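J.: Sequence isn't available, so here's the structure alone:
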């Protein structure tokens, strides 16, 4: 028996859909708090030593956190080639802005403290703020556009045509989703700073985090109401072939009001995702208010995971719907790589993901504890 036949094609497709969700959550939860810390840098820290406290709280771990983003991009490229082609070409300028921000961040970390000049350091602090805010905003905007449908189509030779523009991505609903992303990252960053710092920085972070947690709840509810009332979803109207070839044009799709909420009615267990989103943000608010540091951080992670997974749960089996040719919409069942490719990748993933998780856990264990302000003042024991 050929090994890859141990798992059916449709099962492998579903597993990889779930794994993409896991990788996105892994990136948002780990890299989310250092993006949030960057956003809070000008507000939670008022002088040079306090800003170095914030920077050193994330300095040892931010590079490792971005492994999840690299894994996610690689998984999309290998497991969902059509999704990769459409999203990375259609969202090219948006991706360029995000990558520019992420490239500037390590430069700011390395160069900020190379000179004593207050003006020099203030400029790099601005870069760190920019590199925290912009990716969080654009990732949320991208999700908002995916929920509405992206203007792409396939030619008869399966060549992809994207008919949108960068400014077209900045529509009101997508911007609202961007604000949800910014708020939840700021909430998570504040919880991290409360855990890793002490004194005025921790106290200011706690206050800003409470505002961000409340904003996350309100904005997430507003986005859900808007989606239910004014954003149409997509529904497959033909017979679904879960083991057929990866050709999106072999199905029929129609735009239908409220279709994104149909999965919750058909599969009530999927309601766990939005419930976790609201509950996590609420518990993070409580944890911040009561100065329960670990509770706030873990609850923020739960809220972020719930919010992201609620998007996937509501859209299933769609991955990237098309607003101009619904039939071209990419789904779990018609946009994946081959059966053999998915199986080989699953074996590799089953080996390396546990290693990454184990190593990351060990790193956080070694680095556990608050950043030492005295050590920073004495210029010892810290990298930045």
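T.: Received, thanks. Note that the structure is predicted; figures quoted are calculated from it, not measured.
J.: rest of the way, CA atoms for contacts and neighbours
T.: Noted.
J.: how about the strands in the stretch 251-384 of the chain?
T.: Using DSSP state E, counting those that start in this stretch, the strands found in the stretch 251-384 of the chain span residues 253-257, 318-320, 330-331.
J.: try the stretch 101-250 of the chain
T.: 152-154, 160-162, 232-236.
J.: Return the set of buried residues in the second one.
T.: Of all the residues in strand 160-162, those buried under the rule 16 or more other C-alpha atoms under 10 Å are 160, 162.
J.: any chance of the strands of the stretch 101-250 of the chain in JSON lines, plus distance to residue 113?
T.: Shown next, in JSON lines, are the strands of the stretch 101-250 of the chain (distance: least, C-alpha to C-alpha, whole Å):
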{"stretch": "strand 152-154", "distance to residue 113": "46"}
{"stretch": "strand 160-162", "distance to residue 113": "43"}
{"stretch": "strand 232-236", "distance to residue 113": "49"}
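J.: between the strands of the stretch 251-384 of the chain, which gets nearest to residue 269?
T.: Among the strands of the stretch 251-384 of the chain, strand 318-320 comes nearest to residue 269, with 18.3 Å by C-alpha to C-alpha.
J.: So which residues make contact with the closest one?
T.: 83, 146, 149, 150, 234, 312, 329, 330, 331, 332 (C-alpha atoms under 8 Å, 6 or more residues apart in numbering).
J.: pretty sure the fourth one is touching residue 325, no?
T.: Put plainly, it is residue 150. No: counting by C-alpha atoms under 8 Å, residue 150 stays clear of residue 325, with 9.4 Å between them.
J.: okay, these two: which has more neighbours?
T.: Remark: of residue 150 and residue 325, residue 150 carries more neighbours, 26 against 18, as counted by other C-alpha atoms under 10 Å.
J.: can you tell me which residues contact the more buried one?
T.: Under the criterion of C-alpha under 8 Å, 6+ apart, the neighbours of residue 150 are 164, 320, 321, 322, 323, 324.
J.: Counting neighbours, what do you get for residue 359?
T.: For residue 359, using other C-alpha under 10 Å, the count is 13.
J.: neighbours around residue 116, how many?
T.: With other C-alpha under 10 Å as criterion, residue 116 counts 10.
J.: for the one 10 residues further on, same thing?
T.: Residue neighbour count, defined by other C-alpha under 10 Å, stands at 16 for residue 126.
J.: Excluding covalently adjacent residues, which one is nearest to it?
T.: residue 42 (7.9 Å; C-alpha to C-alpha, 6 or more residues apart in numbering).
J.: check which helix or strand covers that neighbour.
T.: Residue 42 is located in helix 9-44, with elements delineated by DSSP states H and E.
J.: to the chain's geometric centre, what's the distance from the helix or strand hosting residue 50?
T.: Counting by DSSP H and E, the element that carries residue 50 is helix 48-58. Remark: helix 48-58 is offset 24 Å from the chain centroid, using C-alpha atoms, centre = their mean, to the nearest Å.
J.: before we move on, what about stretch 208-225?
T.: Relative to its chain's centre, stretch 208-225 lies at 16 Å (C-alpha atoms, centre = their mean).
J.: any idea where the helices of the stretch 151-300 of the chain begin and end?
T.: Along the stretch 151-300 of the chain, counting by DSSP state H, counting those that start in this stretch, helices occupy 166-169, 172-196, 200-230, 262-266, 272-289, 293-315.
J.: put this beside the first:
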């Protein structure tokens, strides 16, 4: 039987898998939406782009639900703190995500140019805002979030929404946006043909350059100007879930310590660089299908870099470092983690199999002539 320490590590890894899964699967349809005004020169172009994601975007949302559910059940203290502290930001994301199904359906109700342009704008907002806000959230995690626990473990958040929009967090937001734009452009290169696919392939190099430049700038900023967090008391990996039973100090360069302690972890950010560069090269070589795989690897590397850098922290506290939530003191009970692990081992393969089947059924490019003859297409 797995011990408490192992269960906590497994659920930390599973949380990372779910977040990466969401970034990959929902990232390309957020990227497609963000690219609507850039690649969609005509209404028919935009209809083609919408139809590449229209049948799959709802299934992609499963990864977001799974991630939130995993946080709720496996890391309840993290769920309570993050969802209350980031409440307005989460509400903003929710509103933006709601615009997508509304935009898909409503833009076809009238033929007027102004009407369809308005809903296309709503779809762009529904793609750009979540991508930026999720990046901003990761940026604030790297800096620490102003919250603390009292002696009864009641959490108090002392920050505000606009405090989240600090320069470093906004930089991380733009890293996230560049990442999904790259991913979305590669997806369009696979799922369309003709001029749209050519335009999408033309966007990929610029998105890759912007992603790598911003990702490098964020890394340099962390190394030079952002203090990390370090546990200064004895670690108790199988101890009770009480975040106040430890000591934590802020220290320059602490977020780089894991790369010194575990050199193999350098492979995670390296995957982000290698995947993005390989994507550029494969798109130039006309291998868009393989480029989508390497783009997914780049997304995994960028998102995974945050998790590897801050481990074992889940949510550092800037106002009271001792209240920081870590893998060792923020989890549910061993029984809960075991039951959930069994459920994950049953349902995750089913979700992956179903997702693979859906994409196999929907394989092949979406063409303009298909849109004009299919009455069931999105408009």
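T.: Sure, I can see it. The model shown is predicted, which means the values in this text are computed figures rather than measured ones.
J.: if we can go back for a sec, closest to residue 97 of the first structure out of the strands of the stretch 251-384 of the first structure?
T.: Of these, nearest to residue 97 of the first structure by C-alpha to C-alpha is strand 318-320, at 21.2 Å.
J.: Quick check: residue 25 of the second structure touching residue 60?
T.: Yes: counting by C-alpha under 8 Å, residue 25 of the second structure touches residue 60, with 5.4 Å between them.
J.: just so I know, which of the strands of the stretch 101-250 of the first structure lies nearest residue 15 of the first structure?
T.: Proximity to residue 15 of the first structure, assessed across the strands of the stretch 101-250 of the first structure by C-alpha to C-alpha, is greatest for strand 232-236 (20.6 Å).
J.: quick one: that closest one to the second structure mean distance?
T.: The superposed strand 232-236 of the first structure is, by mean C-alpha distance after the TM-score superposition for the first structure, a mean 0.5 Å from where its aligned residues fall in the second structure.
J.: what packs against that strand?
T.: When contacts are defined as 3 or more C-alpha pairs under 8 Å, 6 or more residues apart in numbering; DSSP states H and E, strand 232-236 of the first structure packs onto helix 118-148, strand 253-257.
J.: Swap in 10 Å and give it another go.
T.: Judged by 3 or more C-alpha pairs under 10 Å, 6 or more residues apart in numbering; DSSP states H and E, the packing partners of strand 232-236 of the first structure are helix 118-148, strand 253-257, helix 293-315, strand 318-320.
J.: Count the residues that sit near the counterpart of the residue nearest to residue 126 of the first structure in the second structure.
T.: Matched by TM-score structural alignment, residue 42 of the first structure corresponds to residue 37 in the second structure. Residues near residue 37 of the second structure, counting by other C-alpha under 10 Å, number 16.
J.: can I assume residue 37 of the second structure is in contact with residue 119?
T.: No: judged on C-alpha atoms under 10 Å, residue 37 of the second structure makes no contact with residue 119 at a distance of 11.8 Å.
J.: mind listing what residue 198 of the first structure touches?
T.: By C-alpha atoms under 10 Å, 6 or more residues apart in numbering, the contact list for residue 198 of the first structure reads 50, 53, 205, 370, 371, 372, 373.
J.: Out of the residues you listed, flag the one nearest to residue 264 of the first structure.
T.: Comparing those against residue 264 of the first structure with C-alpha to C-alpha places residue 205 closest, at 35.8 Å.
J.: Please say which position in the second structure that closest one maps to.
T.: Using TM-score structural alignment, residue 205 of the first structure lines up with residue 200 in the second structure.
J.: go on, residue 276 of the first structure?
T.: In the second structure, residue 276 of the first structure lines up with residue 271, judged by TM-score structural alignment.
J.: before we move on, what about residue 244 of the first structure?
T.: Structural alignment places residue 244 of the first structure opposite residue 239 in the second structure (criterion: TM-score structural alignment).
J.: One more: residue 133 of the first structure?
T.: In the second structure, residue 133 of the first structure lands on residue 128 (TM-score structural alignment).
J.: Tally up the residues packed near its match, please.
T.: Neighbour tally, residue 128 of the second structure, other C-alpha under 10 Å: 25.
J.: Save the helices of the stretch 151-300 of the first structure as TSV, and put in mean neighbour count too.
T.: Supplementary listing: the helices of the stretch 151-300 of the first structure in TSV, determined by neighbours: other C-alpha atoms under 10 Å:
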stretch	mean neighbour count
helix 166-169	13
helix 172-196	28
helix 200-230	20
helix 262-266	14
helix 272-289	23
helix 293-315	24
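J.: Indicate which one of those is closest to residue 381 of the first structure.
T.: Among those, helix 172-196 sits nearest to residue 381 of the first structure (C-alpha to C-alpha), with 15.3 Å.
J.: quick one: that closest one to the second structure mean distance?
T.: For helix 172-196 of the first structure, the mean deviation from the second structure after alignment is 0.4 Å (mean C-alpha distance after the TM-score superposition for the first structure).
J.: Read off where that helix ends up in the second structure.
T.: So helix 172-196 of the first structure sits over residues 167-191 in the second structure, by TM-score structural alignment.
J.: ok so, going back, in this structure the match of residue 205 of the first structure contacts residue 284, no?
T.: No: the pair residue 200 of the second structure / residue 284 is not scored as a contact, 11.4 Å apart, by C-alpha under 10 Å.
J.: ok, back up a step: closest one to residue 18 of the first structure among the helices of the stretch 151-300 of the first structure?
T.: helix 293-315 (8.8 Å).
J.: about what we covered before: nearest to residue 7 of the first structure, out of the helices of the stretch 151-300 of the first structure?
T.: Ranking the helices of the stretch 151-300 of the first structure by distance to residue 7 of the first structure, with C-alpha to C-alpha as the measure, places helix 293-315 first at 22.7 Å.
J.: tell me how far the closest one is from the chain's mean position?
T.: 10 Å.
J.: how big is the angle separating that helix from helix 9-44?
T.: 140 degrees (axes from the mean of the first three to the mean of the last three C-alpha atoms, to 10 degrees).
J.: how big's the offset between helix 293-315 of the first structure and the second structure?
T.: For helix 293-315 of the first structure, the mean deviation from the second structure after alignment is 0.8 Å (mean C-alpha distance after the TM-score superposition for the first structure).
J.: by contact count, what packs against that helix?
T.: Helices and strands touching helix 293-315 of the first structure, by 3+ C-alpha pairs under 10 Å, 6+ apart, are helix 9-44, helix 118-148, helix 172-196, helix 200-230, strand 232-236, helix 262-266, helix 272-289, strand 318-320.
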